[in-house]
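Generate coordinates for the sequence data below:
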Amino acid sequence: MQHLDLQVVEQAQDWLNAGETVWFCTVLSTFGSSPREPGSIMVARADGRHLGSLSGGCVEEDFLERLQAGEFSQRVCTERYGQRREDNRPQIQLPCGGILDVLIERLEPDESNRCHLAELLAVMRGREQKWRWVSLVDGSCSLTPVDSAGGARVEVAVDSVSVRMGPSLRLIIAGLSSVARACAEFAVSLGYEVIVCEPREEEYRDFHMNKDLENVRLEKILPSMFIARPGNCHQQTAVVAMTHDPRIDDLAMIEAVYTDAFYIGVMGSRLTSDKRAARLMTTGGLNPDQLARINMPIGLALGSKTPAEIALAVMADVLRVQRGIKRDEL
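Just a heads-up that it's a prediction; the model follows:
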């Protein structure tokens, strides 16, 4: 989940608490090119005020125009954009040429809907993911546990849909380096909450002077200490270390394997990684199963050389695991 998702649900709750009916929209599936992925959400009021997005703008404009004209009065429905309608009614064509399926829920300001959104917010502010199940028959909804941290964001059945919800994606970067800075920039653009843990003053002295890092949170603390604190690593957290300093990288890995982080990785050549694995077992006390959780060398094998190329390979691998894709399936 991205930060924007949390803001959307908070806004929906605020409007319900103020006595407003809201329309909660979720992208269910995309075919071809699409600027927003399945699971993206938007909330709107009857007067057109809204937060979040479903596409690059064209879908939102059509939906809001029809909403203000009195459409979407039913409790739940789905709408397909980008494909000619059977009734020959004019249908917008997405500039990217794709097709978009959207779930539209009409939520009245009653106790049941307010409780559901309160529970959903608790999930998004917590540590674990849950499925948000919605009936396509009567619009009833509930939250149920998920089996794994990675995998499809949306599952569509004949008469229901399930959307994976949970805490915002978080990237914890153990220590600053040229690769770490590039990685932070990539992660911010991908919607991650990015936290850099750096105890060395000489490394973070000019941190806030870098405009590319203005949306990155700096913790002036040893990464292992931050990672070990309860609540800092949840199921939507990736932990990466790229300093080449064992005092930073090794300790971060030792703590990370005891957390719920869905991705753990450390930079280094194959030889360096083999030596680190031996240290982590003998000195760090890790067992083979814990060691297997650590991606080392980190990232996809793209032949990367420059800091930006290495950062790209790292974030591509994080995305792979987040999507539940095995390396041999690429």
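
only C-alpha atoms for contact and neighbour calcs from this point on.
Noted.

what ranges do the helices span in the stretch 1-150 of the chain?
3-17, 58-68, 111-124 (DSSP state H, counting those that start in this stretch).

what does the second one rub up against?
Applying CA atoms under 8 Å, 6 or more residues apart in numbering, the external contacts of helix 58-68 come out as 44, 46, 47, 48, 53, 54, 72, 81, 92, 94.

Same question for the first one.
Residues from elsewhere that reach helix 3-17 (CA under 8 Å, 6+ apart): 21-22, 24, 40-44, 51-52, 108-110, 114, 117-118, 120-121, 124, 168-169, 191-193.

so of the helices of the stretch 1-150 of the chain, which one's packed in deepest?
helix 3-17 (a mean of 19; mean count of other CA atoms under 10 Å).

That one versus helix 111-124: what angle between them?
Between helix 3-17 and helix 111-124, the angle comes out at 160 degrees (axes from the mean of the first three to the mean of the last three CA atoms, to 10 degrees).

what distance separates helix 3-17 from the middle of the whole chain?
Relative to its chain's centre, helix 3-17 lies at 17 Å (CA atoms, centre = their mean, to the nearest Å).

Residue 173 belongs to a strand?
Yes - counting by DSSP: H, G, I helix; E, B strand; the rest coil, residue 173 is located in a strand.

residue contacts, it?
180, 184, 194, 195, 196, 197, 223, 239, 240, 241, 242 are the contacts of residue 173 under CA under 8 Å, 6+ apart.

How about residue 96?
Remark: with contacts taken as CA under 8 Å, 6+ apart, residue 96 is in contact with 33, 34.

give me that answer again for 6 Å
With contact taken as CA atoms under 6 Å, 6 or more residues apart in numbering, residue 96 is in contact with residue 33.

Could you also give me the structure for this next sequence, so I can compare it with the first?
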Amino acid sequence: MDAVDYQVLKSAADWLQQGKRVALVTVVRNWGSAPRPLGSLFAITDDGGFTGSVSGGCIEDDLMQRFAAAFPERIEVVRYGISAEQMQRFGLPCGGTLELVIEPLHDAVALKPLLDAVANHRLVQRRLNLRSGHVSIEATDADFSLRFNEEELLQVFGPRWRLLIIGAGQVSEYLAQMAPALDFSVYLNDPREEQRRNWHADDVTWLDGMPDDAVLAFKPDRRTVIVTLSHDPKVDDMALMEALKTDAFYIGAIGSMASSEARKERLLQLDLSPDQIARLHAPIGLAIMSRSPAEIAVSVLAELVMLRNRGSVAATPSGCAIGGPDLRIVERP
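Have a look, this model is predicted:
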């Protein structure tokens, strides 16, 4: 889950506790070049407070003007960018069209299970009945972010990706601080006691044991990323020995071109096939001329986001029916 969207939910709960009226806006369909991905959130209050984004700002401005005149009382499905005039007015790029669900919120307590689950790195799904407004929240292992049809909006919240870092150092600290904003829950293993004592980043789950045992216990799957950053072959190679046998989405190791070639030679001696070793991303990260630990962390995350986006297939939402007592589709003029 995007960190911005978590903040939207948290702000909405805070506003509700203050007695304000709050509407939650969710991007549920898009066509063309969409400025924000499916599931993006925007919250607005009856006194003009807002947070989040569903576009570059133009759609938010229109929503705020309309809500100032008449705050929504029931669930609506709203479509922007239908005509050439609308696209010019709202500034949607390349003929883009957005469909939004506008949901009046009523109770901060109803958001608490959702916020608690996300804060504790648990994956949950929120099911909204578009006609009755009934909401349920339940645990899930779903690998999608959003599903939408004429009956309900089903959205997954929480970190849908896991990042296992082997080696506690400066690059690891920066990576651990940045990754949660990109939908990763972060785990760390380093058997060296002195490295653990000098770790400073928060919100990381430590895994005990030697790196190979930690990888096996972690049970990597296709939404798992494993990176070895210790610079110590005795530590990194132990993790890679097991990681390269798994279904992990991405496995990377820090080091120069020369050290990467030497590592591959060592891995051939550890019962790994050439095909398994070929899965290793080394040197790790995009080539952005990074030098500092923070820059290296940025290059690693940039590569992860690039590969994740390239490999993802957005589900095609089904159409939405017009009508029903609590559901309206409004094509904004």
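
Quantitatively, what TM-score do the chains reach?
TM-score for the superposed chains, counting by TM-score structural alignment, normalised by the length of structure 1: 0.65, backed by 292 aligned residues with a CA RMSD of 5.0 Å.

Rebuild the contacts of helix 58-68 of structure 1 as JSON lines, extending it with distance to residue 162 of structure 1.
Converted to JSON lines, the contacts of helix 58-68 of structure 1 look like this (distance: CA to CA, whole Å):
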{"residue": "44", "distance to residue 162 of structure 1": "21"}
{"residue": "46", "distance to residue 162 of structure 1": "26"}
{"residue": "47", "distance to residue 162 of structure 1": "28"}
{"residue": "48", "distance to residue 162 of structure 1": "27"}
{"residue": "53", "distance to residue 162 of structure 1": "19"}
{"residue": "54", "distance to residue 162 of structure 1": "17"}
{"residue": "72", "distance to residue 162 of structure 1": "21"}
{"residue": "81", "distance to residue 162 of structure 1": "20"}
{"residue": "92", "distance to residue 162 of structure 1": "27"}
{"residue": "94", "distance to residue 162 of structure 1": "25"}
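
Which single one of those residues is nearest to residue 131 of structure 1?
Closest approach between those and residue 131 of structure 1, by CA to CA: residue 54, at 19.8 Å.

Now, of the contacts of helix 3-17 of structure 1, which are buried?
Taking 16 or more other CA atoms under 10 Å as the criterion, what is buried in these is 21-22, 24, 40-44, 51-52, 108-109, 114, 117, 120-121, 124, 168-169, 191-193.

Next step: those residues restricted to strands.
Those of these mapping onto strands are 22, 24, 41, 42, 43, 44, 51, 52, 193, per DSSP state E.

Now do the strands in the stretch 201-330 of structure 1.
In the stretch 201-330 of structure 1, the strands defined using DSSP state E, counting those that start in this stretch lie at 217-219, 237-241, 263-266, 294-295.

any idea which of those is most buried?
Of the strands of the stretch 201-330 of structure 1, strand 237-241 is the most buried (mean count of other CA under 10 Å), at a mean of 27.

Next, the contact list for residue 53 of structure 1, please.
residue 42.

Pull out the buried positions in the helix ranked longest in structure 2.
Secondary structure assigned by DSSP state H gives helix 293-311 as the longest helix of structure 2. Residues of helix 293-311 of structure 2 classed as buried: 293, 294, 295, 296, 297, 298, 299, 300, 301, 302, 303, 304 (neighbour count, 16+ other CA under 10 Å).

ok, these vs residue 243 of structure 2, which is closest?
residue 304 (16.5 Å).

Distance to residue 205 of structure 1 for the strands of the stretch 201-330 of structure 1 - can I get that in CSV?
Output for the strands of the stretch 201-330 of structure 1, formatted as CSV (distance: least, CA to CA, whole Å):
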stretch, distance to residue 205 of structure 1
strand 217-219, 11
strand 237-241, 19
strand 263-266, 24
strand 294-295, 30
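
Out of these, which is closest to residue 144 of structure 1?
Comparing the strands of the stretch 201-330 of structure 1 by CA to CA, strand 237-241 comes nearest, at 20.5 Å.

Do I have it right that residue 166 of structure 2 meets residue 228?
Yes - counting by CA atoms under 6 Å, residue 228 is a contact partner of residue 166 of structure 2 at 4.6 Å.

now the angle from the longest helix of structure 2 to strand 224-228?
Using the same axes, to 10 degrees: helix 293-311 of structure 2 against strand 224-228 is 150 degrees.

C-terminal to helix 293-311 of structure 2, what's the next element?
strand 328-331 (DSSP states H and E).

Give the buried residues for that next one.
Neighbour count says strand 328-331 of structure 2 has 328, 329 buried, by 16+ other CA under 10 Å.

Pull the residues that contact it.
By CA under 6 Å, 6+ apart, the list of residues contacting strand 328-331 of structure 2 reads 76, 77, 78, 79, 322.

and if you look at stretch 101-119 of structure 1?
Contacts of stretch 101-119 of structure 1 (CA under 6 Å, 6+ apart): 16, 19-29, 75-80.

Filter the residues you listed down to just the buried residues.
Using 16+ other CA under 10 Å, the buried ones in the contacts of stretch 101-119 of structure 1 are 16, 20-29, 75-77, 80.

Pull the most distant pair out of those.
20 and 29 (28.1 Å).

hmm, back to that, sort out which one of the contacts of strand 328-331 of structure 2 lies nearest residue 216 of structure 2 for me.
Distances from residue 216 of structure 2 to these, taken by CA to CA, are shortest for residue 77, at 45.8 Å.

and the closest one, what does it touch?
Here residue 77 of structure 2 is in contact with 100, 101, 328, 329 (criterion: CA under 6 Å, 6+ apart).

Take those residues and map them onto structure 1. Which survive?
Contacts conserved in structure 1 for the contacts of residue 77 of structure 2, counting by both residues aligned by TM-score structural alignment, their matches' CA atoms under 6 Å: 100, 101.

Most widely separated two among the contacts of residue 77 of structure 2?
Pairwise over the contacts of residue 77 of structure 2, using CA to CA, the maximum falls at 100 and 328, 11.3 Å.

Pull out the buried positions in stretch 137-145 of structure 1.
Taking 16+ other CA under 10 Å as the criterion, stretch 137-145 of structure 1 shows 139, 141, 143 as buried.

Including distance to residue 128 of structure 1, could the residues you listed go into JSON lines?
What follows is the buried residues of stretch 137-145 of structure 1, written out as JSON lines (distance: CA to CA, whole Å):
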{"residue": "139", "distance to residue 128 of structure 1": "24"}
{"residue": "141", "distance to residue 128 of structure 1": "19"}
{"residue": "143", "distance to residue 128 of structure 1": "12"}
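
and residue 248 of structure 2, what is it in contact with?
Per CA under 6 Å, 6+ apart, neighbours of residue 248 of structure 2: 220, 221, 222, 224, 225.

try 8 Å
220, 221, 222, 223, 224, 225, 226.

counterpart of the last one in structure 1?
Read that as residue 226 of structure 2. In structure 1, the residue matched to residue 226 of structure 2 (TM-score structural alignment) is residue 239.
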